[in-house]
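In: what follows is a predicted structure for the sequence shown.
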Amino acid sequence: MVIYFSALKMSHIWKYFTLETTESSTANCNICKTSVSRGGSTVARYNTTNLIKHLQKHHGKDHEEFAQAKRKKDESKQQTLQKAFQRQEKLHKDNKKSVKITEKVVEFIVLDNQPLSVVENVGFRRLMEHLEPRYSLPSRKYISETALPELYSRVSSHVADQLKDVKSLSFTTDIWSSDVYPMTLLSLTAHWVNSGYALQSAVLHAKELRGPHTSSVISASIKEMMDGWKIPLSKVHVILRDNASNMKKAIKDLGVPSLGCVAHSFQLVINEGLLSQRSVSDALAGARKIVGHFKHSPSSYSSLEDIQRELHLPVKRLQQDVKTRWNSTFYMIQSMLEQKRALSAFAADHELPATLTANQWGLLEKTVIVLSPFEELTRAINSSQSSTADVIPAIVVLKNLLSQERDTDSGIKTMKSTLLQAVNERLCNIEDEPLFSVATLLDPRCKDRYFTSADAVIHAKNALTKEAEKIEDTLRTATTAAGPAEVSHMEASGSSGHTSKSTFTMMFDEVLQDQQESARGIATTNALNQIQTYLTEPITPRSDSPFCYWAVNHVRFPALAATASVFLSAPCTSVESERLFSTASNIVDERRNRLLVERAEMLIFLKKTCHCCLTLKQIMSLEVYT
């Protein structure tokens, strides 16, 4: 059998010679078929010297080809050797690759809520050593004092550039205290509509709040944060806050408009109107004891899970509520009702700290029915795309829903009437607030159709006219020269295909059908003309985005579009600031309970901003690291 030695990945000479066997003392020339001795007396001493000489003497051209291939192979071996030595040398900290890896380490710490000391952990260091042996992992001090501040500077500069040309900003603010470290933070989140009529938001600050939380301390802290971002108070459209008296006075002292969080108002409405009722509160107290028992007893939960499987029920944990969040109580009741059969079976064989009577189970079922519209409304107004324009329509729909008598209301009429009374008392002046009413008029899905009185409509239109004329004075006259564009009713993606609506959602349609358009006078100014034309046109579907509408129609209604970009920028709740502190509790935790406030502020800012404003990948592309 002929063996081609080139297949053995040895010398290039075997491209020109072949062997009969690996132990043959001679090799056959593939060119002239001559048998050439391999030299040596044993297999171990065989070599290729005679073969190379034969090629050089009788086949010069082929020898030159062989020599060239050999040189390339030798050069390749030499380069590999050099690289091997280079791989033993550590990368300089300013090396491009080293800088990039350090950036990724900082990104890992920020996005995954890792402690700064992770760079000193043995496992992490071994991982980095394996991935890139030449990279020297920086110290915790370098990450904390150099790399993190550099990234913070980069991101804050980017956000500042975005805010520079924005003419009006809305804000949300809230106070948070850590459970694991004596730290209290005051947040400030900005909201605005950009030139493309897209809603934007960015966390600007989470500043330490030292000492008593008096209105003067809060006011001075907010002013300091504004000054730090070079935002004059004249740019502030409104600040959303909680309903605490110190926060109200603090923002009033700043001299800027403010609104209470609507979600907090709902908390008060439901607590006063329903959850404070003796029969309901007793049933809830028993439910909390039952949920708490399973939460603190793993063995009981295991037994409950076995029962859930036997009864073919979803294997779920019962949800514990937080008294300061009424919707968490709603979800707790829902989880209890879902597992009612399993809980009854468990109670037959095990002791529970409390038991619910048949009457109490029925009361909890009615409570869920009554609170369902509130829960749906709360989810709607807590959306990142919600604005103050959503408040008046939602309250009107809620009142209509609570005041209507239906066949399914048996046993819950008293609950509904009590809640309606609480809504009327707590939210009676919503339509008189221009920050709500003007925003509602500027929402093409609502316009003037949801106001409950003619006086409220007149006041809202007067306020809108005043704002539009003020803005019109600052607009260039060239913007009004463009011809009218066709109104576009842009359906929100995913809105088609829904064949059923909740009672709460259907009520919006009922309110619109009941409202008739009122007569409107002849416009005397361009702003009034825009308002008249805009209000006489049909409203857009509820599934449409008001921001898409103004992006399409800003040429037709320049003054209204500019006014809308101001009023629709304001959210109706301070939930964005509250979500910020969910992030804060993940950053300032047991693993980082000694984190300096300055570092905590940077990490919170970076984590939230990189998610709600732009991605870290985009930030990393900015040329800041050198």
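Out: Received, thanks.
In: every contact and neighbour count from this point should use C-alpha atoms.
Out: OK.
In: which residues of the stretch 501-626 of the chain fall in helices?
Out: 503-514, 526-536, 546-553, 558-567, 575-587, 597-612, 616-620 (DSSP state H, counting those that start in this stretch).
In: tell me the spacing between residue 294 and residue 322.
Out: For residue 294, the distance to residue 322 (C-alpha to C-alpha, to the nearest Å) stands at 16 Å.
In: which among the helices of the stretch 501-626 of the chain is found nearest to residue 107?
Out: Relative to residue 107, the nearest member of these by C-alpha to C-alpha is helix 616-620, separated by 7.3 Å.
In: what residues sit buried inside the closest one?
Out: Buried residues in helix 616-620, counted by 16 or more other C-alpha atoms under 10 Å: 616, 620.
In: putting a second one here so we can go through both:
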Amino acid sequence: MHFVSADFDLKSYTLEIASFPGKHTGVRIADLVLSLMQQWELDALRLTKIVGDNGSNVIKACKEMDVNHFGCIAHSLHLVVSGALAKTRDEVRASINRAEAHTVAFNDVAEPEADGEQWEEDPTIEIQAIDDVERELESTSLSGSASIEFDAESFDLETDDCLDEGMLDGCLSERAAARIMDVMKQAMAETRKHVASFRKIVTYFNKSAKAKAKLKVLQDVPVPVTVIADVATRWNSTHQMIRRLLQLRPALQRFMAYVQTSSGREEFSDVTIARPTGEMWFHIQCLEKLLVSFDGMTKLISGESYATLPLVLPCLRLLEKRLANKYIFTRVSPAHVGEPYYNATLKRMQLVRRLFLILLRKRFKNPPLDVTSCCLLDPQFANGEFLSTAEREASEQFLVSEAMRLAGANVVDADTNSSFEVYSEDDEDFASELLGLKQWTPEPDAPEGLPLREQVKAELKLYFAKCKLRDKTKKQNKSRDKSMAKTPARLDNALIWWKVNENDFPYLAPVVRKYFGIVATSVPSERCFSTSGNTITARRNRLSGANVRDIIFIHDNSVEEKQDDDQETQDSLQTQRF
């Protein structure tokens, strides 16, 4: 449960963990949730949103409860990129067979790293994730026009982006759109194969303590690291795996060279992994450049102690801008220029980039009105730079109507379309790129004695002017302070600003409390799920459901744990980088 307190602090509590055997139909889910809410004497009429994945049963449950559903943004982002990352069914089956047939010396079993988690995946869940990926790719067959065709000789499908927008708008013929999409999907499949090859390398080192120890020795650094395994249900884990592999590339190459020697063959006679080629390294270098922005956005919108809903639209628009950059691979490509594989690989990764962009635009084509409006209630984005003129006007009208409704006036409900349609340089600070330069205008006085609608409009105008004044002041302070000018811009917690300025905006403040309490992702529930997994272990597998529920309730809601989580998420807000 998430809400903004009277002091403008974002509060999160784990109230219940319930056993739910049987079919997870929408009606049964709704009945269970309503039953639990009654136990806690919670009024369903005061629910603003229920955040979850885009499963049909979850959406059905929300309809049964007459509560707006909000699709988890992190889950939707994961579906955009998972076509290039996910395992195939053959991989999952092969890993199961290897696990059943493989025998290893007792003294060569690799232990989990002391400073990290050992992520293991249930094969059933992996297959389910693969099904989600395949459904996502099947849904990319875009409708086209029967009349508008293109001359294949006039375009290079592997380098020209000019046709992509026409595909989304339905301006191309179905045959033309299908041809372009097939080329993109082939590039995606090739990338997926290379990721699978590197995954085998990671699996080998995670299974063999001897190989892992040798890899650490070959790094020749004070604090050596090891490989990271990806897991289908761990968003961004494949990016973390790839990034660590790139970091370990010199050590991996030394290891591969060593096992080719006579002593190496004798010591590691069980090695069956292939040495990565330059083409394979180039593939994952380019892929990492694409994934780093998804990783940065997911981390930023997954916090629990600061408002995340107003960050969604600015992050999506920035992500779209980065994916639209044809020169995104400029930093990694020079090292491969002249190699036989260079041109083909670069074209292939440009196709993957374009497919990511198409999937992103299709899935987030029409952002809900309440999401665009929330963006304006964050002082950092109050100038509306991430909104079109039409979106800005509609958002302002929505804020006025919501403020009036919360003030007790009868206002016709706006259609907020509470779920999205189901369809730079990476080391620069993400916050710096989100925050732009704004123009300043003098702050007007708030008129009194006007009708309610005019009072709310005047208050909204006053709010925008105050935000411009804030931006102008920060800009002037930064220009005066040379040391501050060198410091990357950091995102501020909008709730802190509202805590200070609440009394100046009596109509807008309740709107902020209502919508800033909505978290942008279901990550808090995923964290609770992880806590459950850490609670029920091989040595503690006879706990009753009631005991597990009580342990997690105490863990998640204890004062010390909340303070640690708040500090962690505040640090995340201040240090997010793409």
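Out: Structure's in. What do you need? Since we're looking at a predicted model, the values are computed, not measured.
In: related to what we said a few turns ago, turn the helices of the stretch 501-626 of the first structure into TSV, including distance to residue 80 of the first structure.
Out: TSV is the format used below for the helices of the stretch 501-626 of the first structure (distance: least, C-alpha to C-alpha, whole Å):
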stretch	distance to residue 80 of the first structure
helix 503-514	70
helix 526-536	74
helix 546-553	59
helix 558-567	62
helix 575-587	46
helix 597-612	42
helix 616-620	33
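In: pick out whichever of residue 294 and residue 322 of the first structure has more residues nearby.
Out: residue 294 (19 against 12; other C-alpha atoms under 10 Å).
In: picking that back up, hey, which of the helices of the stretch 501-626 of the first structure is tucked in deepest?
Out: helix 558-567 (a mean of 25; mean count of other C-alpha atoms under 10 Å).
In: which part of the second structure lines up with it?
Out: Mapping helix 558-567 of the first structure onto the second structure (TM-score structural alignment) gives residues 506-515.
In: again, but for stretch 300-307 of the first structure
Out: So stretch 300-307 of the first structure sits over residues 211-218 in the second structure, by TM-score structural alignment.
In: of the helices of the stretch 501-626 of the first structure, which is nearest residue 383 of the first structure?
Out: That would be helix 575-587 among these, by C-alpha to C-alpha, at 8.9 Å.
In: out of the helices of the stretch 501-626 of the first structure, which comes closest to residue 289 of the first structure?
Out: helix 575-587 (25.9 Å).
In: in terms of secondary structure, what does that closest one contact?
Out: Applying 3 or more C-alpha pairs under 8 Å, 6 or more residues apart in numbering; DSSP states H and E, one finds that helix 575-587 of the first structure contacts strand 184-193, helix 597-612.
In: next one: that helix to chain centre, how far?
Out: 11 Å (C-alpha atoms, centre = their mean, to the nearest Å).
In: report the contact partners of the closest residue in space to residue 508 of the second structure that isn't next to it in sequence.
Out: Distances taken as C-alpha to C-alpha, 6 or more residues apart in numbering put residue 403 closest to residue 508 of the second structure, at 5.8 Å, once the chain neighbours are dropped. Listed by C-alpha atoms under 8 Å, 6 or more residues apart in numbering, the contact partners of residue 403 of the second structure are 456, 507, 508, 510, 511.
In: now those as CSV including distance to residue 34 of the second structure?
Out: Shown next, in CSV, are the contacts of residue 403 of the second structure (distance: C-alpha to C-alpha, whole Å):
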residue, distance to residue 34 of the second structure
456, 35
507, 31
508, 30
510, 26
511, 25
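In: and those, which is closest to residue 307 of the second structure?
Out: residue 511 (13.1 Å).
In: make sure residue 275 of the second structure is actually in contact with residue 254.
Out: No - using C-alpha atoms under 8 Å, residue 275 of the second structure is not in contact with residue 254, being 10.6 Å away.
In: could you save the helices and strands packed on helix 575-587 of the first structure as JSON lines and add columns showing distance to residue 231 of the first structure?
Out: What follows is these, written out as JSON lines (distance: least, C-alpha to C-alpha, whole Å):
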{"stretch": "strand 184-193", "distance to residue 231 of the first structure": "11"}
{"stretch": "helix 597-612", "distance to residue 231 of the first structure": "18"}
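In: residue 70 of the first structure is nearest to which of the ones you listed?
Out: Judging these by C-alpha to C-alpha, what sits closest to residue 70 of the first structure is helix 597-612, at 55.0 Å.
In: mean per-residue distance, the closest one to the second structure?
Out: Superposing on the second structure and averaging over aligned pairs (mean C-alpha distance after the TM-score superposition for the first structure), helix 597-612 of the first structure comes out at 1.9 Å.
In: and the counterpart of residue 449 of the first structure in the second structure, how many residues sit next to it?
Out: Residue pairing (TM-score structural alignment): residue 449 of the first structure is matched to residue 384 of the second structure. Residue 384 of the second structure has 21 neighbours, counted by other C-alpha under 10 Å.
In: select the longest helix from the second structure.
Out: What stands out as the longest helix in the second structure, according to DSSP state H, is helix 174-207.
In: list the buried residues of it.
Out: Those would be 174-178, 180-181, 183-185, 187-188, 190-196, 198-207, for helix 174-207 of the second structure by 16+ other C-alpha under 10 Å.
In: nearest to residue 485 of the second structure among the contacts of residue 403 of the second structure?
Out: Scanning those for proximity to residue 485 of the second structure, where the rule is C-alpha to C-alpha, the winner is residue 508, at 32.8 Å.
In: got a list of what the closest one touches?
Out: 399, 403, 456, 459, 460.
In: mapped onto the first structure, which of these hold?
Out: Mapping the contacts of residue 508 of the second structure onto the first structure (both residues aligned by TM-score structural alignment, their matches' C-alpha atoms under 8 Å) leaves 403, 456, 459, 460 still in contact.
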